[in-house]
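# Sequence plus predicted model, see below.
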Amino acid sequence: MWLVFLNCLPTRDRLSRWSTNTSPTCCLCGAGNETRDHLFLVCHVSASIWEHVMHRLGYQWHGFTSWNAFTDWLCTKDNVTPSTLKLLAAHTTVYNIWAERNKRLHDGAVTSPAGTFEMDFSRVQ
């Protein structure tokens, strides 16, 4: 998770700057450049996963607009969800979005956002 917060993951946008043979296009949606903010927050596939997560946590959710908005949400204490559960859900979701991205990129395997969410939270009941 530290690599995500530091924006040091080898996203396709970063890899394309290092190599001319890599397309910067998002592996999940194919609609934008795969930056950290796009991949984990803005991409319609990730946004759909977050929608499931936020609904399960009890939030009315309209999307994160930036990494700063996401971290602000993580740090905000509220009466909806305990802080520890919020952090655990965020870490799990980010990890599984990255895993889904890697499955699509390296194995050609595709899981729906609902399927990714179910894999994330199937044990948390």
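Noted; the coordinates are in hand. If you're wondering where the values come from, they're calculated on a predicted model, not measured in any experiment.

# For the rest of this, base every contact and every neighbour count on C-alpha atoms.
Will do.

# which helix of this structure spans the most residues?
Longest helix in the chain by number of residues (criterion: DSSP state H): helix 83-102.

# How far does it sit from its chain's centre?
Centroid displacement of helix 83-102 relative to its chain, using Cα atoms, centre = their mean, to the nearest Å, is 7 Å.

# got a list of contacts for that helix?
Defining contact as Cα atoms under 8 Å, 6 or more residues apart in numbering, one finds that helix 83-102 is touched by 1, 27-28, 39-40, 46, 49-50, 53, 57, 74-75, 77, 110-111, 116-117, 120.

# Now, of those residues, which are buried?
Neighbour counting by 16 or more other Cα atoms under 10 Å classes 27-28, 39-40, 46, 49-50, 53, 116-117, 120 among the contacts of helix 83-102 as buried.

# Turn the residues you listed into JSON lines, including distance to Leu85.
Converted to JSON lines, the buried ones among the contacts of helix 83-102 look like this (distance: Cα to Cα, whole Å):
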{"residue": "Cys27", "distance to Leu85": "29"}
{"residue": "Leu28", "distance to Leu85": "26"}
{"residue": "Leu39", "distance to Leu85": "22"}
{"residue": "Phe40", "distance to Leu85": "19"}
{"residue": "Ser46", "distance to Leu85": "19"}
{"residue": "Ile49", "distance to Leu85": "17"}
{"residue": "Trp50", "distance to Leu85": "15"}
{"residue": "Val53", "distance to Leu85": "11"}
{"residue": "Thr116", "distance to Leu85": "18"}
{"residue": "Phe117", "distance to Leu85": "16"}
{"residue": "Asp120", "distance to Leu85": "13"}
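
# try it against this one:
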Amino acid sequence: MWQRLPTRDKLAGWGLNLPTNCLLCGTGSETSDHLFFSCNYSTEVWTSFFSQSSLSRPSVFPDVVDWVRTVTSSKKVKVIIKLIFQACIYFLWRERNSRLHSAMLKPSHVIQREIQLQIRARLLGLDWESYKALATRSASQSSYLTLWFEMFQPRKA
């Protein structure tokens, strides 16, 4: 959020002689906005989580931050969106670093799967905490995982 990641455009601005192309797609200049939101690779990752819901995320960083805060009034959906946001940023940065330091490339569908597993594990923990806190669960109250599968889990083609 503070735009302090050492992306290639910043490193070049500090006087380092290195290419500024994006390590994920190879076409654009590696800025934070491009790397996380405009790059074809990252767009594939993001799109997979919002393709079946009526929600569509903005494509520039400052707008995404505001959108995450105000997209819905549902507390549980907002938690899921924040987890998607955090996980996508983390896994995309990790993939970028992996490509930089070890030249190991993962296709975007592998990153999507890793994010899905991470989020589902966290949502299961949140549901378990809610279950323990409530002696009886209302039938009308959806669990985090139910909302995840209804709104965000990519369906098999």
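Cool, the structure landed. Not measured: the values here are computed from a predicted model.

# Give me the TM-score for these two chains.
With the length set by TM-score structural alignment, normalised by the length of structure 1, the two chains reach a TM-score of 0.85; 119 aligned residues with a Cα RMSD of 1.9 Å.

# re the thing from before, farthest-apart pair in the buried ones among the contacts of helix 83-102 of structure 1, please.
Pairwise distances across these peak at 20.9 Å for Cys27 and Val53 (criterion: Cα to Cα).

# So which of the buried ones among the contacts of helix 83-102 of structure 1 are in helices?
Counting by DSSP H, these contribute 46, 49-50, 53, 116-117, 120 to helices.

# Map Trp2 of structure 2 onto structure 1.
If you follow Trp2 of structure 2 across to structure 1 using TM-score structural alignment, you land on Leu6.

# neighbours of its match, just the number please.
Look at Leu6 of structure 1: counted by other Cα atoms under 10 Å, it has 9 neighbours.

# just the one 10 residues further on next, same as before
Each residue near Ser16 of structure 1 was counted by other Cα under 10 Å, and the total is 16.

# Surely it touches Ser23?
Yes: contact criterion Cα atoms under 8 Å: Ser16 of structure 1 and Ser23 qualify, at 5.9 Å.

# Relative to His52 of structure 1, how far out is the residue of structure 1 positioned farthest from its centre?
Among residues of structure 1, the one most distant from the C-alpha centroid is Thr20; the distance is 25.8 Å, by Cα atoms, centre = their mean. The gap separating Thr20 of structure 1 from His52 of structure 1 is 36 Å, by Cα to Cα, to the nearest Å.

# try Arg12 of structure 1
Arg12 of structure 1 sits 26 Å away from His52 of structure 1, taking Cα to Cα as the criterion.

# okay, now the counterpart of Ser112 of structure 1 in structure 2: neighbour count?
When structure 2 is aligned by TM-score structural alignment, Ser112 of structure 1 is paired with Pro107. Neighbours of Pro107 of structure 2 under the rule other Cα under 10 Å: 11.

# can you check Asn68 of structure 1 too?
Asn68 of structure 1: 11 neighbours (other Cα under 10 Å).

# now do Ala114 of structure 1
Counted with other Cα under 10 Å, Ala114 of structure 1 comes out at 16.
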